[in-house]
Each structure stands twice: as structure tokens, then as C-alpha cells.
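[1] pasting the sequence and the predicted coordinates here, then a few questions.
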Amino acid sequence: MSFRVALISLHTSPLAGPGSGDAGGMNVYLVGLAEALAQAGTEVELITRDAGEGATDARTPGGVLVRFLRAGPRAPVPKGELPAQTPEFARSLAQLPRFDVVHSHYWLSGLAGLEAARAWRAPHILSLHTVAALKNERLAPGDRPEPAERLSGERMLVRASARTVTATDAERLAVLDAAGPDLDDGRVVVVAPGVDPSLFHPREPAAPDPYLLVLARIQPLKGIELAIEAVSALPCHRRPRLIVAGGTSPGHDDYAAALRALAERSAARVEFLPAQSRSATAGLLAGAALLLVPSRSETFGLVALEAAASGTPVVAAASGGLVEAVADRLSGVLMSDRDPVRWAAAIDRLLADPARLAALGASAAEHASRHTWASTAAQLRRVYRHAVGESLPE
């Protein structure tokens, strides 16, 4: 039988480069999942808002259709103004040929996707990717809390959807806590994301000059100042340069300027790069001595898994989904506090012991090899099948 799945991403195009604007791990997730679903025999489309990128239809590198729907101006719209565009997006979506499953990614997509699913009498599957209540609990100093509209919207969507898919047990617990005590916990399931081994794999270092790496959008949530302070605290004879690669998220220009000022004052050699292509990202990860992930909160932290697949160990904050994305002492080291001196000590111990660093890189690659997009797609096909209530070919 033909089984059609719509993967909805209203606020960001799946084809947008991670690290630019509002694009990040979710964009990587959408393309990886869509292509794996298609390879497994599922008819799938990626659907996003037409923000004036060009053609109304495009395709992922693996050939999955990306459909751009009109909702509001054919131009970028600030994320805070997008809730007003969801009714028009839902109407445009409902005019498409019927899908058997609507899988919305992020709460704005859910607002539109739920309405279309109801019109088609199809199950609505939700993936929030970031939980507003959890994000507000771990707010960076000076950062803006998520609005009440999003908090209530997420709660409504979790309760109204057939299933909510989370990436980690930590996210699952946060979703259940935010949704209310009477929600059937069987409707919130964990499906871990995957990694593309054809792109992310160990390589010989391209240059003799070692470097540490931060791959993240420039925003307070990512805690990049901690990485700069930690590298600055390293012994001067063992202080590699730090590369920070990623664009500035909308509304965070002041934070980006403060980071650059901090870098200039510090003892660290910091190089800021713009958002990178996927192939350039793979090269940076494979060539780094360590990836640093000092985020205050991550639903999963896909970049940590991509680093592991590249044979690059991770030093990460023991926060949210990073506790599950990073296998402590196997694919990296988890830090329980945000003290830059303690971070520097952990980094220095690894840099000072090349044999241990190499062993950790090898075990990291082994850890990542168990996370494939094919496995993610297979698990989600089962979620879809159970939600629809009928069998699918495996």
C-alpha cells in the first residue's frame, strides 16, 4: 500500500545550512530522516514556508521533495511573528493531496500540522526539538524567556497529538512534566537521531596545527563564552587555537559582539568562522583535537554524535540530552559544572595524553556507529504504523 508522510518544518527550510539564522540540528535531522524513510519505501515530502528562497519545489541531496507553501510574505519573518502565519500555512497544507501521517517539527509547525491532520483525519505526530519550559529553566543570563504563547501551545500540541517523539529520555521527561500529570505517558516515545557515516568518519588530520572546535549558532544558550574562558585558562605551552564556527542567530548581535570582545581580551587564539557547509563541517570535525559543547541546554546535541562519528572526542556540559548524546569516558567527557578552570583541566588532561586521546577517538567512532538514520527511520515507521492503526510493510 502507498503510505504518505508529511514532515512539516514551518519556520526553517530543511535545506537551510545549519548554523545560519534559525537553522541547526533540526534541519540536519529532517533531511537525514526524510532520506532514510524514502530509502525504506515510505513516500515522504518535506514541507516548509515559502520565504522567497526561489523555486516553489526543490529536493534534498538524496532526492526527497521539499515543497514550499505560501503563508505570509515571500520573505524571512521573525520567529516571534510566525504564529500569525500558521492558519494560512495550515490552509495551504490542507489543499495538498492527503497524507496518511503528519509529522510536525517544532511547535510552530505543530500549530499548522495539527489542523491539516484533523482535516485529513490522519494522525498527528509531534517532535518539539526544544521544550520551552526546559529552555526557560536553564535560561542564559540576559537571554529572553520563551513566551507564554509557546508554553501553552506546546502543552496543547502534546495533549492533542497521537504521539510525541523525543530524542532522549531527558526530553521525554521534560515533555511529560510540561504536558501535565494526567497525560498517558505511552504517547510520548523516544527515538534517537542518527548520523551519516559517509560524511562523518575518521580522517587523517589535514594540518599539523591542532585546534579545538565549537560548532554552534551564536546565541547565549550555546554558552560559547565558557569555551573561550576555558581555552584561555590552558597552560600557554599547550593552548591550541579555538575555532568557533556558526552564524549569529537573529536578535543576538549584542551577544556576538560581546563574544568577540571577550576573545580579544583573553589569552586564547580564537578564530570565528561563518556557518559551514555540511562537507566543510565534516572536515572541521575530523580535523579537530576536541569538540567543545558548553551549551546550557540541548535537547540532544546532534553535533556531538557527528563529532564521535568523525573520531573526535567531545568535552560537553552534562546538560539535558547531551548526557545521552555523549557517552561519558567513551565518546567524550561530561562536565558537571560551568567552571572554566575545571573545563581547562579536563581539556588539558586529554591534550597531554595523546594515547588516551586516540583511544577515546576510536571508542567514540564505535559509539556513533550504532546510531544510523536507517535505524531512526525504522523506529519511526513503527510509530507511524501504530498511530495509523494498520500494518505497514517493513
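    Looks like it arrived, so ask away.

[2] C-alpha from now on. contacts and neighbour counts both.
    Fine.

[3] quick one: the strands in the protein?
    According to DSSP state E, the chain carries its strands in the segments 4-9, 43-49, 57-59, 65-69, 101-105, 124-127, 163-166, 188-190, 211-215, 241-245, 270-273, 290-293, 314-317, 332-335.

[4] other SSEs contacting the fifth one?
    Pointing back at strand 101-105 there. strand 4-9, helix 107-120, strand 124-127 (3 or more Cα pairs under 8 Å, 6 or more residues apart in numbering; DSSP states H and E).

[5] hmm, who's touching the last one?
    Here strand 124-127 makes contact (Cα atoms under 8 Å, 6 or more residues apart in numbering) with 101-107, 110, 113-114, 117-118, 157-158, 161-166, 384.

[6] if we can go back for a sec, can you convert the strands of the chain into CSV and add a column each for mean neighbour count and distance to Ala133?
    Shown next, in CSV, are the strands of the chain (neighbours: other Cα atoms under 10 Å; distance: least, Cα to Cα, whole Å):
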stretch, mean neighbour count, distance to Ala133
strand 4-9, 24, 21
strand 43-49, 23, 25
strand 57-59, 15, 34
strand 65-69, 21, 30
strand 101-105, 26, 17
strand 124-127, 28, 15
strand 163-166, 26, 15
strand 188-190, 19, 16
strand 211-215, 23, 25
strand 241-245, 21, 28
strand 270-273, 16, 31
strand 290-293, 27, 21
strand 314-317, 27, 19
strand 332-335, 23, 23
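
[7] now those strands in a markdown table, with distance to Ala377?
    A markdown table is the format used below for the strands of the chain (distance: least, Cα to Cα, whole Å):
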| stretch | distance to Ala377 |
| --- | --- |
| strand 4-9 | 12 |
| strand 43-49 | 11 |
| strand 57-59 | 19 |
| strand 65-69 | 17 |
| strand 101-105 | 13 |
| strand 124-127 | 14 |
| strand 163-166 | 12 |
| strand 188-190 | 13 |
| strand 211-215 | 26 |
| strand 241-245 | 29 |
| strand 270-273 | 33 |
| strand 290-293 | 26 |
| strand 314-317 | 26 |
| strand 332-335 | 26 |
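
[8] contacts only, for the residue of the chain most remote from its centre.
    The C-alpha centroid of the chain is most remote from His237, which lies 35.0 Å away (Cα atoms, centre = their mean). His237 sits next to no residue when contact means Cα under 8 Å, 6+ apart.

[9] second structure follows, compare the two:
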Amino acid sequence: MSRIEVVAPNLKVRLSGVTSTIIQLVPVQARSLGIATLGPGLPEGLPKMRWWQVPSLLARPATRRMRIWHARRNVEMVAGLLLRWLFRAPMRLVFTSAAQRDHQAFTKWLIRRMDAVIATSARSGSYLDVPHDVVMHGVDLDLFHPPRGREDGFGAAGLSGRFAVGCFGRIRKSKGTDLFVDAMIELLPRFPDWTAVIAGRATPEHLEFAQSLKARIAKAGLSDRIVFLGEVPDIRPWFRRMSLYVAPSRNEGFGLTPLEAMASMTPVVASDAGAYAEMVVPGETGAVVASGDGPGLTAAIERYLADPGLAEAHGRQALAHVRRHFPLSREAEGVAKVYDRLWSAR
């Protein structure tokens, strides 16, 4: 523990976008920092501290005057404040905000007590009332990469058609799954070479919504061409098998899937929810439409279904764009600059 300079708490059991960020970013940070995660729901292999080691945070690390506690949720900001105020732990507090809405009064109160704040996009930063740095999330280019063999081709999926259009993530209205299904019901009868793939889990409160989508698909006679995979153990090959990826969210925090798709050499049609509009370059790496605009989404998708060559060209440009602007190392460097500023401040 004397070598741990940064603690990245994950005080939530269920997997979320925040958890995914920690899982991807911390190993990159660990190459140059003494960093450890704390909390449940994290895979083996990450640098971790245990709950019984928490009292060690009351002592200074060997290499710094204080540690950094990097919170990403309200509960983690509260825990950091308690450690510093109640137990006098020598630490500075950093908070990363991805919210695309006005924060509640309690959250604003917590944020004002942070030593540094990071926004994951310019849009999320616009909802902050405090000075902040914008550091956008990156994508692991080793994990998400272009097709490398036959197992990465659509033929390996065992589905009908020659091309696939995908929509991955939790199945719920806020994710716009119904907008994607509506577009597919309208478009697929006119484009017989294409199959739609939906991957992701419907939690109990959204099961009725998922069932209603399947009923609409069955009524349209497209159950064999709009395929629900459920929650798959490894989504990465599916990104590589897609000729087009669609991110139709109505609401989003940041949203990593467009970056993961583009890193897999797949163009993206996305809504302007979350940070999507700051990732996708319209006319070069995909298209962006207004959140909730079903007809606009359908029209943007149709352009690619009608011209698979365009999808291939934009996929190549999407890969180059992500490699240039969104490598995970760039995010780690941006966060490290915030840390260094705190450590060097009097």
C-alpha cells in the first residue's frame, strides 16, 4: 500500500459503463502509476486493494505527499470526503462526470468539494458549475481491432444474408432499441442481403418492453432477420462481423460502443445523445441524427444498406479516426495531467 498513489473506487456491484471504464483504463494507468481499485464487481487481474487495507490510506504513500482518490459516482465522492474529513486521510479528491443533465443539488454540493473535476465530453462539461478538464474516454485498440480472420467475418455468425447491422447494449427505451427495431422493420424487406443483430440483456423491469419488440418483429414476419442474441460472453467478435453499427440512444452518459465499433472498422449511425456527436464524423465515419428522431435514424441507416461499399469505405475511415483521436493511452495521459497538477500544487 505504501506504493499506491491513486485509488480508483468502484462502489457498485452491477456492471455499468463506469465499471467498464475502470476495467479498461486502470491497467493502462498502472504502467506508469501506483494505482489500485477498491470495490466489488471487478475482474481478476486488475491491481486491487482489499477492504482490510483501507486503514493504510491514513498514512502517506512512500512517493507522494498525498494520494488521489478518483471517484466516478456520488457514493465514491462521499467516501472520499469521509476519509479526508473524518479520518484525516492525506488525499486529494478527483471526480469524473459523464452526466448529460443538470446535477441534483446534493451532487453539486459534492462536486464543489472536489479538488479537480474531469468531464468526459464538452457536452457533459457544459452542465458543470466548477472549473474542469475535458478528457474523453478512449478505447483499447488491442481488444477492439479490425477483422483478422474468417472467425471475424459475418459468415462465422451462422446467420442469413451477406451483411449485418448491429445494435448492442441493454434493451430498454432509453437506449432506443425500439427505434432500431422500427427502422429494421421498414428497411429489411427492401434490402434482402442484410440481417439485423441485437445483443444485450433486458433487465426484469424491461422484459415487457423487450417482449413487445419481439412481437412486432414476428408480426412483420422478420423474426429470422432481426436476431436477438441476448447477453453474449464476448461482444468483440460481433463488432467485427458488423458492416454497420447503430447507437440509437435517447439518453446516454458517455457511451463507448461507437468507439468500439469504429475501432473494429465498422461505421456508426448514432443519435446525438451522450458524447456520440463528439465521436462520429458525419459523412466520413458514419452519421449523427437527433436523439429520438426515428425517421431520421431510418434514413441514415438506409444510405448504408443501399450501398455496402460506402459502409466499407467509412469503416476504414472510422478506424483511422479512432486510432488518431481515441486511443486509451490518450485518455490515461489526460487524466495523468490532472493528477500531476494536484501533486505539484502547494
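    Nice, thanks for sending it over. Predicted model, so just to flag it, every value in this text is computed and none were measured.

[10] nearest to Asp254 of structure 1, out of the strands of structure 1?
    Proximity to Asp254 of structure 1, assessed across the strands of structure 1 by Cα to Cα, is greatest for strand 270-273 (15.4 Å).

[11] whereabouts in structure 2 does the closest one align?
    Under TM-score structural alignment, strand 270-273 of structure 1 corresponds to residues 226-229 of structure 2.

[12] residue in structure 1 paired with Gly286 of structure 2?
    Looking across to structure 1 (by TM-score structural alignment), Gly286 of structure 2 lines up with Gly332.

[13] that older thread, who touches the match of strand 270-273 of structure 1?
    Against stretch 226-229 of structure 2 from outside (Cα under 8 Å, 6+ apart): Val181, Met184, Thr195, Ala196, Val197, Ile198, Ala199, Gly200, Ile217.

[14] how much space between the last one and Phe326 of structure 2?
    By that I understand Ile217 of structure 2. The spacing between Ile217 of structure 2 and Phe326 of structure 2, counted by Cα to Cα, to the nearest Å, is 36 Å.

[15] that older thread, pipe the contacts of stretch 226-229 of structure 2 into TSV and attach distance to Trp343 of structure 2 per row.
    Below are the contacts of stretch 226-229 of structure 2 laid out as TSV (distance: Cα to Cα, whole Å):
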residue	distance to Trp343 of structure 2
Val181	50
Met184	52
Thr195	53
Ala196	50
Val197	47
Ile198	45
Ala199	43
Gly200	41
Ile217	56
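
[16] all helices for the stretch 151-300 of structure 1, in order.
    Listed in chain order, the helices of the stretch 151-300 of structure 1 (DSSP state H, counting those that start in this stretch) span 169-179, 224-232, 253-265, 278-287.

[17] mind listing what Val131 of structure 1 touches?
    By Cα under 8 Å, 6+ apart, the residues touching Val131 of structure 1 are Glu154, Glu171, Ala174, Val175, Thr299.

[18] typed the wrong thing, it's Glu115 of structure 1
    Glu115 of structure 1 sits in contact with Ala90, where contact means Cα under 8 Å, 6+ apart.

[19] what's the answer for Leu10 of structure 1, then?
    For Leu10 of structure 1, the contacting residues are Ile47, Thr48, Arg49, Phe89, Leu108, Ser109, by Cα under 8 Å, 6+ apart.

[20] rewinding a little: so for Glu149 of structure 1, which of the helices and strands packed on strand 101-105 of structure 1 sits nearest?
    Of all these, it is helix 107-120 that lies closest to Glu149 of structure 1, at 10.4 Å by Cα to Cα.

[21] aligned to Gly194 of structure 1, what sits in structure 2?
    Matched by TM-score structural alignment, Gly194 of structure 1 corresponds to Gly138 in structure 2.

[22] what's the burial count for the aligned residue in structure 1 for Leu110 of structure 2?
    Aligned by TM-score structural alignment, Leu110 of structure 2 pairs with Leu157 of structure 1. Residues lying near Leu157 of structure 1 (other Cα atoms under 10 Å) number 23.

[23] quick check: Leu157 of structure 1 touching Gly113?
    No. In this structure, Leu157 of structure 1 is not within contact of Gly113 by Cα atoms under 8 Å, at 9.9 Å.

[24] re earlier: the match of strand 270-273 of structure 1 against structure 1, how far on average?
    On superposition with structure 1, the mean distance recorded for stretch 226-229 of structure 2 (mean Cα distance after the TM-score superposition for structure 1) is 1.9 Å.

[25] thinking again about what came up before, any chance of the helices and strands packed on strand 101-105 of structure 1 in CSV, plus distance to Ala345 of structure 1?
    Listed next are those as CSV, based on distance: least, Cα to Cα, whole Å:
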stretch, distance to Ala345 of structure 1
strand 4-9, 41
helix 107-120, 39
strand 124-127, 37
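
[26] if we can go back for a sec, want to try CSV for the helices of the stretch 151-300 of structure 1, with mean neighbour count and distance to Val64 of structure 1 as columns?
    Listed next are those as CSV, based on neighbours: other Cα under 10 Å; distance: least, Cα to Cα, whole Å:
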stretch, mean neighbour count, distance to Val64 of structure 1
helix 169-179, 20, 28
helix 224-232, 23, 34
helix 253-265, 15, 35
helix 278-287, 20, 17
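
[27] got those as JSON lines, with distance to Met26 of structure 1 columns?
    Shown next, in JSON lines, are those (distance: least, Cα to Cα, whole Å):
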{"stretch": "helix 169-179", "distance to Met26 of structure 1": "15"}
{"stretch": "helix 224-232", "distance to Met26 of structure 1": "20"}
{"stretch": "helix 253-265", "distance to Met26 of structure 1": "22"}
{"stretch": "helix 278-287", "distance to Met26 of structure 1": "14"}
